[in-house]
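1. Sequence first, predicted coordinates after that:
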Amino acid sequence: MSCRTKPFCHTPNSCKVLLIGEGVGITYGQRMLLAAVCSAAVATIYVAQPVLAQIGRDLRVPESDLGWIVAAGQIGYLVGLAALVPLGDMLDRRKLIGGQLLLVAVGMLVAAVTSTAWLLLIGLATTGLFAVVVQTTVAFAADLSAPTERGRTLGIVTSGVIIGILGARVLAGFLTDLWGWRSVYVTLTLLLVVLSIVVLKQLPADPRSNRRTYGDVLTALGHLFREPLFISRGLIAFFLFASFGTLWSGLALPLAAGPWQLSTAQIGMFGIAGLAGALGAARAGRWADAGRADPVTGVALALLALSWLASGQATWSLWMVIVGVIVLDFAVQAVHVSSQSLLTAAYPGRTSSVIGGYMIFYSLGSALGATATTTMYSTSGWTGSAVLGAGFALGGLLTWALSRRTVTRTRHDTAGHRSVRTGAMQKEG
């Protein structure tokens, strides 16, 4: 057999072929770099939430229209999930990640220097559009990893996403108190530019040799919505992040009200409690590598529902809220890592499309949680919001229970296909 994969040849008579979706390994430093990329990119979408009042006063935006400042980034992100993430199955992802980080930085810079609300919205929509570099990064990390350590890699890289979402609140509150809201956007602009340069210098080249057309990738993405495993994990993500959004988009309301009347910076500090839960859940990646992704999902969803018993006490106990936040973010991270581990293993060769499609469910769930919690709070107080968040969690738990056979069958099929490919290669070698 002639060898067409020279970088992986080690002897004249043998040839190791890099199977798509079965990477050769990734270093700890590269994992941390990819996690940092995810953290910085996703922070750009959420960093406006704790400083909306300051932006509104500076740019003379009516209070009733402040929601559009957050919505602009989310809308851009949703468009990017469908239109840009599939590019990861076509192009060299190292260059794609570096280029998209620079484009996110451009959007941040526009937001930092603008003097008008409409230009701010354009900058934030641009930021959201290219912030989907997060999903390209997650898919790249999965493909670079050896199968036995894919879950561990996803656990570390996905921790960066949660750190970015929660850390954005802490960073924004701190910098705004010191130098104003524009300093938040300037800081992120500089960080994104630096990360872009480091990515191009430190990450390995994309290991894939085949490329597909944009039409083929979009067609394959459409076909995923007929796959039982993809749909079930997508629905779990929808309920998961609806519950997540219910907490983090609504928690500031009871904390800013009596008896606490906390400031923006003080409310942002609750993100630290969430970080503790998210970092602890990095262990979920190792559980996924050990073949326990499905049971971990069920246990974590049950914990998610129970966390609301503590978070729902925000009107009388801050300590209970802290406990609820830690448990909720641990559960969200564990389910998120487990789902992505199952999906990237089941659909090798199109991980960017799979992750992008999966995150569409995430985006829709987050939007539902964010809008529903404020409506529920206005009519039923924080108790109503807590019931809503727990209801979303139970919806995810029910979806998991009904889909367990699908996950088991898909795992067996994936293992069988891998064995067939490996056996065929050994015969050819």
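-> On my side now, so go ahead.
2. Going by C-alpha atoms from here, please, whenever you check contacts or count neighbours.
-> Fine.
3. Quick check, residue 293 in contact with residue 338.
-> Yes. Between residue 293 and residue 338 there is a contact under Cα atoms under 8 Å: 4.8 Å.
4. so what sits against both of these two?
-> Common neighbours of residue 293 and residue 338 (criterion: Cα atoms under 8 Å, 6 or more residues apart in numbering): residue 284.
5. Report the separation between the spatially most central residue of the chain and residue 219.
-> By Cα atoms, centre = their mean, the chain has its centre lying nearest to residue 161, at 5.0 Å. Between residue 161 and residue 219 the computed distance is 28 Å (Cα to Cα, to the nearest Å).
6. Looking at residue 293 and residue 338 now, which is surrounded by more residues?
-> For residue 293 versus residue 338, the count of surrounding residues by other Cα atoms under 10 Å is larger for residue 338: 28 against 24.
7. re the thing from before, give the contact list for the residue nearest to the centre of the chain.
-> 35, 38-39, 42, 134.
8. Which two among those are spaced furthest apart?
-> 35 and 42 (10.7 Å; Cα to Cα).
9. And for residue 55, the neighbour number?
-> 19.
10. Contacts only, for it.
-> 61, 181.
11. element containing it?
-> Using DSSP states H and E, the element containing residue 55 is helix 52-59.
12. want to compare, so here's the second one:
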Amino acid sequence: MNQDPLGRKLVWIMAITSGAAAANLYYNQPLLAVIAQSLQAPSHATGWIPIVTQIGYALGIFLLVPLGDLMEKRRLILTMLVLTSVALVAAAVSLNLAWLLVASLAIGITTITPQLIVPFAAQLAKPQQRGRVVGTVMSGLLIGILLARTVSGFVGASFGWREMYWLASGLMIVLAVVLSRMLPKSQPSLRVSYPQLIGSLFKLIRQQPILREASLAGAMSFGAFSAFWSTLVFFLAQPPYHYGSEVTGLFGLVGVVGAAAAPIVGKIADKRNPKLTVGLGLVITSLSFLIFWVFGYHVLGLIAGVILLDLGVQTTMVSNQARIYSLPSDFHSRLNALYITFYFIGGALGSFLGAYGWSRWQWHGVCAMALIMLGVAFTTFIKRRQR
């Protein structure tokens, strides 16, 4: 494969694509109350939509992303964009909650394009630029996730939740056309059967302690992130706020401030030990939930907390991936598949624990569940540092 550094234009196209594709996983969160009303379903039942989506994403990452080491990456990326478009259409025409849950699972399974693009970009970049390139692409990814809530909140309030899925489906087709003209072709690094490919994943888990540590820290960090965002719409619907989906989505714009720091974090990780920035990210994320707990019933408290939350999660994410991509490039796709699989299992767990905390203790319960998950991540980080 061409080892020349990536051009700035291609890096930004990959970042935009990653963000737009990842957004498909999060359009549903500000729409849950609207969907519940439209399909005449209870709020606790519609709360399974983001959970099922994240479970599907974890399955797709584990079963499909390793194909990036076995197949030509450009063709695989284009194929998955088209399949995601089909899944989004299925969600748009859902007649009941069960149908929408199945479609959400399909959306999760097929929306793996960002996790094919990230290792592809890392492999194309020069070693001394890898952190910056990964940080830029990841910045696009997280900004896409955050803007997804803003866009879907506005579209859901103005036009309806089905229209959001139709728009997302069309965007996937546009991206497929653009990428078909811009992405370079790759040469697969492996020549093995698919069962052997999947079997090698378990060997990598046993052999790579950096992967195990990064996966657990990332999973718990993203679990806390998901606990917040999957329950925010219900929190803001109650006193003292009484906000609708469009206002909930606007909080995604606030988080862009923190997400935009990813290239800076990547540069720091290039120059210093990324383990240090992992710990910094966990501290910042924990601080955000302490602010949510104490000042969450004030708008300024929520705004400050959202900025710190997205900054902390992004710092942990980019630093973990910088560590992973320092390992041999021959299995970057498989390493990324494992890391992101655990990452979104953590996200699904966080959504579940957030919903549980909300049902039992309301907002303080959500914050407590998130802090417990972050405690697990930080304890693992300290244990590794001592070893």
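-> Arrived safely, thanks for sending. Just so it is clear, the model here is predicted, and its values are computed rather than measured.
13. circling back: quick check: the aligned residue for the residue nearest to the centre of the first structure in the second structure?
-> Under the alignment (TM-score structural alignment), residue 161 of the first structure maps onto residue 141 of the second structure.
14. any idea how far its match lies from residue 315 of the second structure?
-> For residue 141 of the second structure relative to residue 315 of the second structure (Cα to Cα), the value is 13 Å.
15. Same question for residue 215 of the second structure.
-> Counting by Cα to Cα, the gap from residue 215 of the second structure to residue 315 of the second structure is 14 Å.
16. Same question for residue 160 of the second structure.
-> 34 Å.
17. Which one's more surrounded, these two?
-> Neighbour tally, residue 160 of the second structure and residue 315, criterion other Cα under 10 Å: the higher count belongs to residue 315, 30 against 17.
18. Matching that one against the first structure, which residue comes up?
-> That one, residue 315 of the second structure, aligns with residue 334 by TM-score structural alignment.
19. In what element of secondary structure is its match found?
-> Using DSSP H and E, residue 334 of the first structure falls in helix 318-346.
20. Have a look at how far, on average, that helix is from the second structure.
-> In the superposition against the second structure, helix 318-346 of the first structure averages 0.9 Å from its aligned positions (mean Cα distance after the TM-score superposition for the first structure).
21. just stretch 372-384 of the first structure next, same as before
-> Mean deviation for stretch 372-384 of the first structure: 2.3 Å (mean Cα distance after the TM-score superposition for the first structure).
22. Onto which residues of the second structure does that stretch map?
-> Counting by TM-score structural alignment, stretch 372-384 of the first structure sits on residues 353-365 of the second structure.
23. what residues does that stretch touch?
-> 44, 47, 226-228, 230-231, 235, 293, 366, 368-370.
24. For residue 280 of the second structure, state which of those is nearest.
-> Checking the contacts of stretch 353-365 of the second structure one by one against residue 280 of the second structure (Cα to Cα), the nearest turns out to be residue 370, at 16.8 Å.
25. nearest residue to the closest one other than its sequence neighbours?
-> Using Cα to Cα, 6 or more residues apart in numbering and skipping residues adjacent in sequence, the residue nearest residue 370 of the second structure is residue 224, 4.3 Å away.
26. What's residue 313 of the first structure aligned with over in the second structure?
-> Checking TM-score structural alignment: residue 313 of the first structure goes with residue 294.
27. right, I mislabeled it, should have said residue 279 of the first structure
-> By TM-score structural alignment, residue 279 of the first structure lines up with residue 260.
28. Give me the nearest residue to that match, chain neighbours excluded.
-> residue 139 (5.8 Å).
29. Please look at that neighbour and residue 258 and confirm they touch.
-> No. Residue 139 of the second structure is beyond contact range of residue 258, at 9.5 Å (criterion: Cα under 8 Å).
30. what number of residues lie near the equivalent of residue 104 of the second structure over in the first structure?
-> For residue 104 of the second structure, the aligned position in the first structure is residue 124, judged by TM-score structural alignment. When neighbours are counted by other Cα under 10 Å, residue 124 of the first structure registers 30.
31. do you know how far residue 124 of the first structure is from residue 68 of the first structure?
-> For residue 124 of the first structure, the distance to residue 68 of the first structure - Cα to Cα - is 10 Å.
32. what's the distance between the match of stretch 372-384 of the first structure and the middle of its chain?
-> 22 Å (Cα atoms, centre = their mean, to the nearest Å).
33. Near residue 409 of the first structure, how many residues? Count them for me, please.
-> 11.
34. helices and strands around the helix or strand harbouring it, which ones?
-> Assigned by DSSP H and E, residue 409 of the first structure falls within helix 404-428. With contacts defined as 3 or more Cα pairs under 8 Å, 6 or more residues apart in numbering; DSSP states H and E, helix 404-428 of the first structure has these neighbours: helix 228-250, helix 318-346.
35. Have a look at how far, on average, the first one is from the second structure.
-> In this case it means helix 228-250 of the first structure. Mean deviation for helix 228-250 of the first structure: 1.3 Å (mean Cα distance after the TM-score superposition for the first structure).
36. State the span of the second structure onto which that helix is aligned.
-> So helix 228-250 of the first structure sits over residues 209-231 in the second structure, by TM-score structural alignment.
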